[in-house]
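*Asks:* pasted the sequence and its predicted model underneath.
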Amino acid sequence: METSRRVLLKGGLVAAGVTFLPGMTGPPIDLRPTAAAVTPFDNPFSLGVASGDPSPDGFVLWTRLAQLPLDDDGLGGMGQSVREVAWQVATDPGFRRVVRRGRVRTGPAQGHSIHLEPSGLEPDRDHWYRFRLGRHLSPVGHTRTAPRPESAPAALAVAYASCAQWEHGYFTAYRRMAEDEPDLVLHLGDYMYEYDPDFEPAKTGNVRHHEGPETVTLADYRRRHAQYKTDEDLQLLHATAPWVAVFDDHEVSDNWADESPGTTTRRDGFGDRRAAALRAYWENMPLRRSAFPQGPDMKANRRFQWGRLATFHMLDTRQYRDPQACGDGMGTCEETWEPDRSILGAPQEAWVDEGLRTSTATWDVLGQQVPFGRLELSPVEIDRLSMDTWDGYPSCRDRVLDSMAQAANPVVLTGDVHDSFATEVWRDHEDPSSVAVPEIITTSVSTNGDGEDTSDGGYRYARTNPQVKFWNELRGYVNLTFTAGRLDADYRNLPYVHEPGAPVFTRASFAVEAGSPLLHQTGAQPLAGS
């Protein structure tokens, strides 16, 4: 019987300090007492390991050295020295079949982070990896290569999440995602929050606290990312499967738009702040070297394939958008309807159109940050529309919908709003027969605290949002299963996040049949006791 990744992870193979077993190949570990002099500090792999952006012949491998993650200078207690780290990739968890190895140097210029891109590996195959610095061995991570572009995979399991505010709750959802053993993890933004400690408590109060002030400098952002990376549930998910991540606003500043800071941010110095934030984001995520920021600019939108089954078009809705209309308020104004307004920018719109027009995939997936379809934010008032979402850029949305019409089975994945929604995007908001594409919106991992179960499935929103098929305020994530004939979506929710260890259950399930944009509910399970 094949051993599951869950068993391997729980069995201690990812625990820091695991040693080479007899028969393993690779650089030997120096166990002599004098070896401690090589690395005269505590565990430098306190932030774990990660992988991402898989291709048919490789992936990105990441770690960041930090013996004191919360040091004020943002360098994790590693100082100004440059160090050489050994690494290995194997096709078995015991590292008996090492297929790539090497050494890499890192130092303060990279925030002591490491980004490797091993290539020439076999497609559609599990791999394990680890790092070593002196006498210290990193946790072991699991990843995989993507299938060949011309292949037809039978299925793909994807888990995706958004919005994890440290103060508002524990990251149990990340652990439950790991236990579900996805092939791929998508993170759609708000990986960390920039706020002062206790700036915006959850309704039930904060259960833990940010260290340091509001993030403004590179040292601030490095330290905040390090604090988040110390979370064991997050480390587990990073070590379980390859990630594909895109940022939203809180990785920089709430509701920022291109050169315009958010409403709570001073305009003076925002360019430097954005540069620092994106630099720290790159340093702390499993991103390719080609994404390394150039000042305040970072290449974030990208596309990757999972054989002919699915193509993922990962969007950037922050760096190139026009400023939010109507003073970033709730409700439209004349500015909203200007035909040239864009949330993507003209070059990225053209990139999306070209990708959808030439795609040969069964499913074309837009992974992006903010609600795409029309979404009234009140169950009783009309035109309560957020100008920070695609509702503030309706002309751009129409152009992207035109592009989607050229693809076989487009679907939109969304984060941001801290609630679960299953919606059908209508071309004509007055015509229920004009369904163009399904949109699956995940709730937050922890932002806004525990949340509440809605036993009516969200039908209280039916008057203002007839396109919404499901709504719920609990925390959690979404699991997707892609096959040639169908997409299944499970809304996985937790009853609480104010303390660790919550169970997970499937609150609702939906299916999309290939060839149709309609959502069909296939299951529902109310919260126990509701």
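*Replies:* Received it, and whenever you're ready, just let me know what you need. Numbering: from 1, shown residues only.
*Asks:* okay, CA-based contacts and neighbour counts for the rest of this
*Replies:* Noted.
*Asks:* okay, now residue 435: neighbour count?
*Replies:* 19 (other CA atoms under 10 Å).
*Asks:* my error: substitute residue 523 in the last question.
*Replies:* Residue 523 has 12 nearby residues by other CA under 10 Å.
*Asks:* hang on, it in a strand?
*Replies:* Yes: if the criterion is DSSP: H, G, I helix; E, B strand; the rest coil, then residue 523 is within a strand.
*Asks:* for it, list the residues it contacts.
*Replies:* Applying CA atoms under 8 Å, 6 or more residues apart in numbering to residue 523 gives the contacts 508, 509, 510.
*Asks:* where does the first one sit relative to residue 454, distance-wise?
*Replies:* Meaning residue 508. To residue 454, residue 508 is 11 Å away according to CA to CA, to the nearest Å.
*Asks:* these two: who's more crowded?
*Replies:* Neighbours per residue (other CA under 10 Å) separate residue 508 from residue 454, with residue 508 holding more: 23 against 18.
*Asks:* okay, pairing it with this:
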Amino acid sequence: MLSKAELAAAIRQEGGMSRRLFLRWSAALAALPVVARQVEGRQQSRPRFVDAPFSLGVASGDPDESSFVIWTRLAPRPLEPQGGMPAEKIEVRWEVAEDEGMKKIVRQGTALATPQLAHAVHVVVPGLSPDRWYYYRFHSGDATSPVGRARTTPPRSSLPQRLRFAFASCQHYEQGLYTAYEHMAQDDLDLVFHLGDYIYEGPASVKGVRKHAGPAKTRLQTLEDYRIRHAQYRSDPLLHGMHARCPWVVTWDDHEFDNNYANDISEVPNTDPVEFLWRRTNAYQAYYEHMPLRPTSIPRGPDMQLYRTIHFGRLAAFQVLDTRQYRTDQPNGDRLSPLDVDALNPRNTLLGRQQRGWLLSQLLQSQATWNVLAQQVMMAMVDVDITEGKGYSMDQWPGYAYERMQLLRWIADRRISNPIVLTGDIHLHWCNELRVDDRKPEQPVVAVEFVGSSISSGGNSRPAKEQEYTESLKAQNPCVKFFNSQRGYVRCEVTPQTWQSDYVVIEDVLKPGSPAVVKGKFVVESGQPGVKAG
């Protein structure tokens, strides 16, 4: 195995972290979880807990027509190292029932919560009936978890008449409360998609409505740092309460690890590449430990397979993307820039060759009425500089404009049915019509993009002279059909005939119990590119 010292020496010799060295180092780190799983230790089938071990609640995720994942983590003291658990394997019993009272048990079994994975449990429950709601819970020792609610998806061959889901992103713990999830829990949803920035990796702030646990002067570094940050977020009763309501489908953006990182490149110049990859290994493992992901996503060192497809019968196929792990570095120093030769460089990629090939293959064989990209950064080519200059975000798809335009041209040429893009990241609500080149409004609309604001990131901050800014922004960018700067989420109702997105905003994320208001409704009709007000 290539040691840290050997890698550092090789980097000095080659004058930097080459792709060849990165792959060698990744391969070395990939062995670490395998080694960890071989650690011997005591096993307890009847542990005794002084504090309640299910403090982080329960969750389900990644459903298909016969199974879903159920998750929990034993953490009686979640903000302590290892969650206050001993370095022992603990037996956890699980049950899945047809009723909330857990009388009609249809599946049950045991799983081991190991210290190597912070005593988190990921159980894939097989052999379930399609298109059914179920209830589940866990037991360990004399402790019993809350009851969660999950569902399987309709059969792949069927055409469901309705899907109701929400998508969300960006939930900075210090900058606002999770009131949005309190309202979302009343929406009677089939699914939730979380599009990234589930945690924030920065140091604890002296400001904010509440305070991060962890380092006060540095970003998260160690595996325990990331575990404690995830546990703090998960401890919020509104967040883990919403997790218990229905299955979640998750993907990350940047703050789960490092702000605006691009593959193996930090936004901070001269970052030690060895330490950067070690930190990425820690961040990815903690993310897996706390998400209702299938074991196929268990990280291999600094690498983790996250892109995948979620089918809801033939009504909708969701291609869940990862636009961080495989991207090239942002052009133009990651500044707002014109769409110049650097932004249009054909070598720039958000997806990477393998993920892009997978995506095209999935779209080509899709039989779904609605074909959805669930992803992180805004795809619309929006000039946000309302002065006389030009300002496109190089961290979003405009910084990778060649790949973006090629993708939309491919979708248009192959007549992919009803393409929809779901986006997070930007802490703002948008509704955009997407063309191959959004600077040319005479081109036909190819897809519609719905962008959700943050759950809490940014607090109640809003642009100065917001009305004037909005009017100038829309006049300058004909692709923009709606803009709102408040916190919230997007609720969607999908039928074979129509797609409706409701933009839900929270009036004040600094005060508990703040009301929710729908500030915009937009509809796409099947077979009719473009969007209209609902």
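*Replies:* Received, thanks. If you're wondering where the values come from, they're calculated on a predicted model, not measured in any experiment.
*Asks:* what's the TM-score for these two chains?
*Replies:* Here the superposed chains carry a TM-score of 0.88, computed using TM-score structural alignment, normalised by the length of the first structure; 480 aligned residues with a CA RMSD of 1.7 Å.
*Asks:* just the contacts of residue 523 of the first structure: which are in strands?
*Replies:* Counting by DSSP state E, the contacts of residue 523 of the first structure place 508, 509, 510 in strands.
*Asks:* residue 471 of the first structure falls within a helix, correct?
*Replies:* No: judged by three-state DSSP, residue 471 of the first structure forms no part of a helix; its state is strand.
*Asks:* tell me who's in contact with the equivalent of it over in the second structure.
*Replies:* Using TM-score structural alignment, the partner of residue 471 of the first structure in the second structure is residue 483. By CA under 8 Å, 6+ apart, residue 483 of the second structure lies in contact with 428, 429, 430, 431, 470.
*Asks:* residue 406 of the second structure: which of those is nearest?
*Replies:* Nearest to residue 406 of the second structure out of the contacts of residue 483 of the second structure is residue 431 (CA to CA; 21.5 Å).
*Asks:* so which strand or helix has residue 273 of the first structure?
*Replies:* Under the criterion of DSSP states H and E, residue 273 of the first structure resides in helix 270-284.
*Asks:* with the second structure superposed, average distance for the following helix or strand past that helix?
*Replies:* Using DSSP H and E, the helix or strand that follows helix 270-284 of the first structure in sequence is strand 302-306. Compared with the second structure after fitting, strand 302-306 of the first structure deviates on average by 0.7 Å (mean CA distance after the TM-score superposition for the first structure).
*Asks:* what range does strand 302-306 of the first structure cover in the second structure?
*Replies:* Against the second structure, strand 302-306 of the first structure falls on residues 308-312 (TM-score structural alignment).
*Asks:* what does stretch 165-184 of the first structure give?
*Replies:* The aligned range for stretch 165-184 of the first structure is 172-191, by TM-score structural alignment.
*Asks:* now swap in stretch 113-121 of the first structure and tell me
*Replies:* The aligned range for stretch 113-121 of the first structure is 120-128, by TM-score structural alignment.
*Asks:* now stretch 87-96 of the first structure
*Replies:* Using TM-score structural alignment, stretch 87-96 of the first structure lines up with residues 94-103 of the second structure.
*Asks:* buried stuff in that stretch?
*Replies:* By 16 or more other CA atoms under 10 Å, the buried positions in stretch 94-103 of the second structure come out as 94, 95, 96, 97, 98, 102.
*Asks:* aligned partner of residue 266 of the first structure in the second structure?
*Replies:* Aligned by TM-score structural alignment, residue 266 of the first structure pairs with residue 271 of the second structure.
*Asks:* what number of residues are in the vicinity of its match?
*Replies:* By other CA under 10 Å, neighbour count at residue 271 of the second structure equals 11.
*Asks:* and the one 5 residues further on, by the same measure?
*Replies:* In terms of burial, residue 276 of the second structure registers 18 neighbours under the definition other CA under 10 Å.
*Asks:* quick check: the residue nearest the centre of the second structure vs residue 221 of the second structure, distance?
*Replies:* By CA atoms, centre = their mean, the second structure has its centre lying nearest to residue 251, at 2.8 Å. According to CA to CA, residue 251 of the second structure and residue 221 of the second structure sit 21 Å apart.
*Asks:* try residue 178 of the second structure
*Replies:* To residue 221 of the second structure, residue 178 of the second structure is 26 Å away according to CA to CA.
*Asks:* go on, residue 71 of the second structure?
*Replies:* 25 Å.
*Asks:* how far away from the center of its chain is the helix or strand containing residue 311 of the first structure?
*Replies:* Here residue 311 of the first structure, judged by DSSP H and E, is contained in strand 310-314. Centroid separation for strand 310-314 of the first structure versus its chain: 14 Å, with CA atoms, centre = their mean, to the nearest Å.
*Asks:* so which elements touch that strand?
*Replies:* Applying 3 or more CA pairs under 8 Å, 6 or more residues apart in numbering; DSSP states H and E, one finds that strand 310-314 of the first structure contacts strand 302-306, strand 363-367.
*Asks:* identify the residue of the second structure aligned to residue 51 of the first structure.
*Replies:* With TM-score structural alignment as the criterion, residue 51 of the first structure matches residue 60.
*Asks:* quick one: average offset of the helix or strand hosting that match versus the first structure, please.
*Replies:* Taking DSSP H and E as the criterion, the element that holds residue 60 of the second structure is strand 58-61. The superposed strand 58-61 of the second structure is, by mean CA distance after the TM-score superposition for the first structure, a mean 0.2 Å from where its aligned residues fall in the first structure.
*Asks:* what's the helix or strand following that strand packed up against?
*Replies:* As assigned by DSSP H and E, the chain's next helix or strand after strand 58-61 of the second structure is strand 68-73. Under the contact criterion of 3+ CA pairs under 8 Å, 6+ apart, strand 68-73 of the second structure touches strand 58-61, strand 120-125.
*Asks:* who wins for proximity to residue 496 of the second structure among those strands?
*Replies:* Closest approach to residue 496 of the second structure among these (CA to CA): strand 58-61, 24.1 Å.
*Asks:* show me the contact partners of the closest one.
*Replies:* Taking CA under 8 Å, 6+ apart as the rule, strand 58-61 of the second structure contacts 68-73, 137, 145-150, 240, 243-244, 246-249, 291-293.
*Asks:* list buried residues within those.
*Replies:* Buried among those by 16+ other CA under 10 Å: 68-73, 137, 145, 147-150, 240, 243-244, 246-249, 291-293.
*Asks:* still on that earlier bit, residues near the match of residue 51 of the first structure, how many?
*Replies:* Based on other CA under 10 Å, the number of other residues close to residue 60 of the second structure is 29.
*Asks:* and it, how far from residue 141 of the second structure?
*Replies:* 22 Å.
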